[in-house]
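> here is my input, please return the structure:
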Amino acid sequence: MRLTMDTETDTYEQAIAAVQAAYGLRPAVPDAWRDAPDAKPRPGPQDLADDALTGGWTDQLLFRVIASLVPGARAALRRVTELGGTASYDDVQRYFADHPSTPILPSTIGGTLTSIKAVQRRVGPDSCGPLLQRDERARRYQIDDGLVAGLYRAFALADVRPDLLRGEPFGSAT
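Have a look, this model is predicted:
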């Protein structure tokens, strides 16, 4: 975002109003500022649907899960979602072994993904199946088909509002 203020012509109130508008807040615009930018509301989880998908899940609940995950688990869940809801263990491990922004060692991917189960217990609907299912025999991860579209919508909001996502704790590695 780029914000330019002219310190010779803009007042302090205009500068504050411009910063507030840039962050989607509703500024108190001074009367003297005739060409003030309109404050556009920023999308948030409340803009996602709250009607039930599969197993009591809603787009809002899926976003809450995504927002609460550690970055590595969020990236892995996104990867399985991007692959249509099904991915082999090997594909996920290879993808993240040399990933440029979220590398996860093959030996630690399972531990990283336990965050999904823990977060689901805290914010997911009661008595639902696991969001990310592990099939040990077929060695694959799977997401219920009815949830894949909702996850796409939740990740789209996450892309627009990364400020709502949990970050990596300082100094820790995935």
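> drop to CA atoms for contacts and neighbour counts, all remaining ones
Fine.
> which residue is the nearest non-sequential neighbour of Ala73?
Residue nearest to Ala73 in three dimensions, not counting chain neighbours: Leu113, with 5.1 Å by Cα to Cα, 6 or more residues apart in numbering.
> flag every buried residue along the strand or helix carrying that neighbour.
Taking DSSP states H and E as the definition, one finds Leu113 inside helix 109-123. For helix 109-123, the buried set under the neighbour-count rule, 16 or more other Cα atoms under 10 Å, comprises Ile109, Thr112, Leu113, Ser115, Ile116, Lys117, Val119, Gln120.
> same question for stretch 3-23.
In stretch 3-23, counting by 16+ other Cα under 10 Å, buried: Gln14, Ala15, Ala17, Ala18, Val19, Gln20, Ala21, Ala22.
> part of a helix, is Phe81?
No Phe there; residue 81 is Thr. Yes. Remark: Thr81 belongs to a helix, assigned using DSSP: H, G, I helix; E, B strand; the rest coil.
> what's it in contact with, if anything?
Ile143, Val148, Leu151, Tyr152 (Cα atoms under 8 Å, 6 or more residues apart in numbering).
> and of the residues you listed, the nearest to Ile66?
Ranked by distance to Ile66 (Cα to Cα), the contacts of Thr81 are led by Leu151 at 8.5 Å.
> can you tell me which helices and strands the strand or helix carrying Tyr95 packs against?
In the assignment (DSSP H and E), Tyr95 maps to helix 89-97. Counting contacts by 3 or more Cα pairs under 8 Å, 6 or more residues apart in numbering; DSSP states H and E, helix 89-97 is packed against helix 71-82.
> another for comparison:
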Amino acid sequence: MTKGTGMRLTINTETDTYEQAIAAVQAAYGKRPAVPVDWPEAPAVEPMPDPQDLGDDFLKDGWSEQMLFQVIAALMPRARQVIRRVVDVGGTATYDSVQQYFAPAIPRSKIGGTLTSVQAVVRRLGPDNRAKLLQRDEQARVYRIDRELLEPLRRVFALADVRTDLLRGGPYGTTVT
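Prediction:
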């Protein structure tokens, strides 16, 4: 190691044996550890789900599940949380219900600003410049997501729950401050 750099090594004292811990330290310092004969094989690692596992078939207005994931992943965490809330309540939510749900974490005066990024991200990553993900009806004071996109968005959020490393600004589920 060079001066000023550090390394973090985690050893689980409940499951790792002494030999495994020593081997991990040796490996961290570039030494080739002698593997004990009775050392159990490491369990097979299941592959992580990937956005490519989502459908690429066209849904309503040219959307695909993969495209929806790209948009959701690119949103700031607060905007992602609001979209998730509208999906969770069936695709339509009043302005007041959304504001009450997120109060005081997102002040009333900031909900609209939080959601302005949605259309910008959709314009950049969506199927075309006219595409809408979250529709706002100023007269009825509701947010709406087309019913045809609800189930695909549920699958997208399920993947986002597992692959928070692919989301902008950290996991969508982090506490809003």
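> coming back round to it: scan the contacts of Thr81 of structure 1 and report the most crowded one.
Leu151 (25 neighbours; other Cα atoms under 10 Å).
> counterpart of it in structure 2?
Using TM-score structural alignment, the partner of Leu151 of structure 1 in structure 2 is Leu153.
> isn't that match right next to Glu65, touching?
Yes. In this structure, Leu153 of structure 2 is within contact of Glu65 by Cα atoms under 8 Å, at 7.3 Å.
> can you show me the helices along structure 2?
18-28, 65-74, 77-88, 95-102, 108-125, 147-162 (DSSP state H).
> and the ones you listed as JSON lines, adding distance to Leu59 of structure 2?
Output for these, formatted as JSON lines (distance: least, Cα to Cα, whole Å):
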{"stretch": "helix 18-28", "distance to Leu59 of structure 2": "48"}
{"stretch": "helix 65-74", "distance to Leu59 of structure 2": "8"}
{"stretch": "helix 77-88", "distance to Leu59 of structure 2": "16"}
{"stretch": "helix 95-102", "distance to Leu59 of structure 2": "26"}
{"stretch": "helix 108-125", "distance to Leu59 of structure 2": "15"}
{"stretch": "helix 147-162", "distance to Leu59 of structure 2": "7"}
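> so which of those gets nearest Pro47 of structure 2?
helix 147-162 (11.7 Å).
> so how far is that closest one off the chain centroid?
Chain-centre distance of helix 147-162 of structure 2: 11 Å, with Cα atoms, centre = their mean, to the nearest Å.
> just give me the mean distance for it relative to structure 1.
When structure 1 is superposed, helix 147-162 of structure 2 averages 0.6 Å from its matched positions, counting by mean Cα distance after the TM-score superposition for structure 1.
> got the buried residues for that helix?
Quick answer for helix 147-162 of structure 2 (16+ other Cα under 10 Å): Leu149, Leu150, Pro152, Leu153, Arg155, Val156, Phe157, Leu159, Ala160.
> for the first one, what are its contacts?
Counting by Cα under 8 Å, 6+ apart, Leu149 of structure 2 makes contact with Leu59, Lys60.
> do the same with the fifth one
By Cα under 8 Å, 6+ apart, the residues touching Arg155 of structure 2 are Leu54, Glu65.
> and it, how far is that from Leu68 of structure 2?
10 Å (Cα to Cα, to the nearest Å).
> likewise for the second one?
Taking Cα to Cα as the measure, Leu150 of structure 2 falls 11 Å from Leu68 of structure 2.
> also the fourth one?
From Leu153 of structure 2 across to Leu68 of structure 2, the span is 7 Å (Cα to Cα).
> same question for the third one.
Relative to Leu68 of structure 2, Pro152 of structure 2 is positioned 8 Å away (Cα to Cα).
> ok, now the first one?
According to Cα to Cα, Leu149 of structure 2 stands 9 Å off from Leu68 of structure 2.
> Leu151 of structure 1 contacts Asp59, correct?
Yes. Under the criterion of Cα under 8 Å, Leu151 of structure 1 makes contact with Asp59 at 7.1 Å.
> so stretch 44-60 of structure 2 corresponds to what in structure 1?
Counting by TM-score structural alignment, stretch 44-60 of structure 2 lines up with residues 38-54 of structure 1.
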